[in-house]
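Colleague: starting from these lines, generate the structure:
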Amino acid sequence: MKKLFILMMASILVMSLLIGCGSQKAAEQKAPEKKFINIATGGTAGVYYPLGGAIAEILNKNVPGINATAQSTGASVANINMLKDGKVELAMVQNDTAYYAFKGIEMFKDKQVANMRGVATLYNETIQMIVLEESPIKTLNDLKGKKVAVGSIGSGTEANARQILEAYGLAYTDLNPQYLSFGEAANGLKDGNVDVAFVTAGAPTAAIQDIAFQKKIRLLPVEADKVDALIKKYPFYAKQLVKANTYPGQTTDIETVAVKAMLVVPENLDADIVYKMTKAIYGNTDRLKAAHKLGEGITKESALEGMPIPIHPGAEKFFKEK
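Modeller: A predicted model of the protein is given here:
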């Protein structure tokens, strides 16, 4: 009898262990594997950083198994290099810079990044040329011999400046180029060390607002024929109007051109993950609007405008849905 009792207890123990192992395996199978999504944005004072933070929040709340984090970076060029090196899975970049990288031209000459795919274009990044109100410079035709802040060396702004000057028949040899960041260019204008500053950023731009609160400024236009010529030669440009009162003291609309901010991913990122991320982002655009005013321009309807590189299959699947 005693032996029978011991045998029964041993059988119960074995069955319990087997059930426990089975439950554990089932739990392991049910628990989704964590996928870390590092998002490359830009400087903390810019537009990319708050929008990137909002995107990370959206993904964490709406895509099971995703652990997304936004990080401050040196923006477009740095972000593409980080993506290429496998350090980030999602990056915010200018569409013209993405085009250069994919083609292996401009700052990516001999450094082609062919394994990058587009997710969506977001909002317009306006190319703004700023002078002080009292400046004798009225149009871009007046830049010969002037000190012109054209952006940091190798930046998207610098390429924009060079292309726009080219449309006016000007080269750097015709003027005195200053390779300055937005902040440095703003200080240069205020101090009189810069005559004109090129800035490529969503309008209103904090660096320009800062000048306008201290000194009266003007924005130089890009004439309609030059706009058409730029768009014909460079497919990533779009017409852009900087509406009156965008900046203090700006009383008239200014016609210029813009490029677009966009999202890119590695070509080999799982299509289902990209689909779910894209769906989550465009299902929660109110959060993007709350993060920054320029989030108002982020819509599903405009998400493929100015797309300069092949779109990722996961994103394409989402945009093809009704």
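Colleague: okay, CA-based contacts and neighbour counts for the rest of this
Modeller: Fine.
Colleague: show me where this protein has its strands.
Modeller: Counting by DSSP state E, the chain has these strands, from start to end: 35-40, 66-71, 90-94, 116-132, 147-149, 176-178, 196-201, 217-220, 238-242, 254-266.
Colleague: pipe those into JSON lines and attach mean neighbour count and distance to residue 12 per row.
Modeller: As requested, these are arranged in JSON lines below (neighbours: other Cα atoms under 10 Å; distance: least, Cα to Cα, whole Å):
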{"stretch": "strand 35-40", "mean neighbour count": "20", "distance to residue 12": "39"}
{"stretch": "strand 66-71", "mean neighbour count": "20", "distance to residue 12": "40"}
{"stretch": "strand 90-94", "mean neighbour count": "27", "distance to residue 12": "52"}
{"stretch": "strand 116-132", "mean neighbour count": "25", "distance to residue 12": "55"}
{"stretch": "strand 147-149", "mean neighbour count": "26", "distance to residue 12": "81"}
{"stretch": "strand 176-178", "mean neighbour count": "20", "distance to residue 12": "82"}
{"stretch": "strand 196-201", "mean neighbour count": "27", "distance to residue 12": "70"}
{"stretch": "strand 217-220", "mean neighbour count": "22", "distance to residue 12": "83"}
{"stretch": "strand 238-242", "mean neighbour count": "18", "distance to residue 12": "74"}
{"stretch": "strand 254-266", "mean neighbour count": "24", "distance to residue 12": "52"}
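Colleague: one more sequence to fold, the one below, so I can look at both together:
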Amino acid sequence: MPYPISKTVAIVVAVVVVIAIVAAAVFTMMPTAPPAPGAPPAKKVWRWGTADPASYGYKVSAFLVDFIRRNLTRYDITVYPFVSTTANIKAYCKGELESVYIADLGFYELYTFTGAFEGFKPEVKKMPLQSFWTYTMETFILIPAGRAGEIKSWSDLRGKPVFLTPAGYMNHLNIRRALKALGVEVQHVEVDTKLVSKALEDGTIVATALYTTATLSLPTWGKELDIAYGDKLIPLNPTPEEVEKLKKAGLSVVDITVDKAFTKMKMKPLYGIPFFFGYHVGSEIPEEDVYMMLKVLEKNKDALTALEAGFAPLAKDFAGFQVAGIQSCDPSLVPIHPGLAKYLKEKGVWKAEWDKYVAR
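Modeller: Model (predicted):
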């Protein structure tokens, strides 16, 4: 049975509660104390978007971010992987990232709101600008050696089940663009990248697209495919007639450095369709910071190449590579970040006709 509380005790308890409430209210109304003298300012958040952990973009992001983080110390930079390149682009445009992993052809679809971005415009809060072109990728096609008799050209893939790399990847868009230029429509089969060799062996697909960076670096899943099944794969190259059609459509055809890219698949030549890729920001990252980022990465270009061979073309001519990237991505459609403009002007390679395309 509970003991009764005396009237005096009840009054004391009530007074204590009132005092506590008043004190809490006064405390919350007090101004926050300023940072201690000499205390470092809070870092700005920089969410660095990229594709999934099996992608090349995710792999090399750690190298790039490490150099930027060490030199642009006012930023807290974190790599954010997404299920696909397209997903990271949409996340950026919705305001969920400060930089985005995007290719020239991805920029085109985004700015014209076509393809994967059809109907997306109402969700857009911001758009990326041309900021840092990083490397080229080259998309090509491989088939099992046992199918060499029936499949001899890209046109022979018409109507057949093919893995065109994961839907939402820029390489997926690139190889579709190339096949479309030839009037070839295949049946894309979405395959878990860890199971591509099994899909080829089982006949679920008759061919797979794959890609390199700078003609010599495979993505993680491509290396796994090569180790598991590379000795049973051969190149499926476009015929000379198909190459001419591709060039007339404005596409280039390059030779893949097979000896460096592959461990088991050694047949040559292997031809791929190149396009430019990069990590880009918008106006939320100031001109001076983008300029400094480019200077930092240029200074460390040889160290980057030592970490990943795919940076070699960038390291060979850092400023020239930015010019080539801009030329691959219509600047009248996709504006240029003022930080990139400042860097190129300093290097003496800026083109006067681009002045009107610099974002304001």
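Colleague: overlay them and tell me the TM-score.
Modeller: Once superposed, the chains reach a TM-score of 0.80 (TM-score structural alignment, normalised by the length of structure 1), with 294 aligned residues with a Cα RMSD of 2.8 Å.
Colleague: just to revisit the earlier point, how about CSV for the strands of structure 1, with distance to residue 53 of structure 1 added?
Modeller: Conversion of those to CSV gives the following (distance: least, Cα to Cα, whole Å):
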stretch, distance to residue 53 of structure 1
strand 35-40, 8
strand 66-71, 5
strand 90-94, 11
strand 116-132, 15
strand 147-149, 30
strand 176-178, 32
strand 196-201, 18
strand 217-220, 31
strand 238-242, 27
strand 254-266, 13
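Colleague: can you say which of these is nearest to residue 317 of structure 1?
Modeller: strand 116-132 (10.6 Å; Cα to Cα).
Colleague: what span of structure 2 lines up against that closest one?
Modeller: On the basis of TM-score structural alignment, strand 116-132 of structure 1 is assigned to residues 128-144 in structure 2.
Colleague: now do the contacts for residue 51 of structure 1.
Modeller: For residue 51 of structure 1, the contact set (Cα atoms under 8 Å, 6 or more residues apart in numbering) comprises 288, 291-292, 295.
Colleague: map it onto structure 2.
Modeller: Using TM-score structural alignment, the partner of residue 51 of structure 1 in structure 2 is residue 60.
Colleague: related to what we said a few turns ago, for residue 80 of structure 1, which of the strands of structure 1 is the nearest?
Modeller: Residue 80 of structure 1 lies closest, by Cα to Cα, to one member of the strands of structure 1: strand 90-94, at 7.2 Å.
Colleague: what range in structure 2 matches the closest one?
Modeller: In the comparison with structure 2, strand 90-94 of structure 1 aligns to the range 99-103 (TM-score structural alignment).
Colleague: of the contacts of residue 51 of structure 1, which ones are shared with structure 2?
Modeller: For these, the contacts that persist in structure 2 are residue 292, with contact defined as both residues aligned by TM-score structural alignment, their matches' Cα atoms under 8 Å.
Colleague: ok, so of the contacts of residue 51 of structure 1, who is nearest residue 182 of structure 1?
Modeller: Among those, and counting by Cα to Cα, the member closest to residue 182 of structure 1 is residue 292, at 19.1 Å.
Colleague: what does that closest one align to in structure 2?
Modeller: In structure 2, residue 292 of structure 1 lands on residue 308 (TM-score structural alignment).
Colleague: nearest spatial neighbour of that match, skipping sequence neighbours?
Modeller: In space, residue 308 of structure 2 comes closest to residue 60 once its chain neighbours are excluded; the distance is 7.4 Å by Cα to Cα, 6 or more residues apart in numbering.
Colleague: so what touches stretch 105-114 of structure 1?
Modeller: Among residues not part of stretch 105-114 of structure 1, those counted as contacts by Cα under 8 Å, 6+ apart are 80, 84, 100-104, 154-155, 159.
Colleague: narrow these to just the buried residues.
Modeller: Among the contacts of stretch 105-114 of structure 1, the ones that count as buried by 16 or more other Cα atoms under 10 Å are 80, 84, 100-104, 155, 159.
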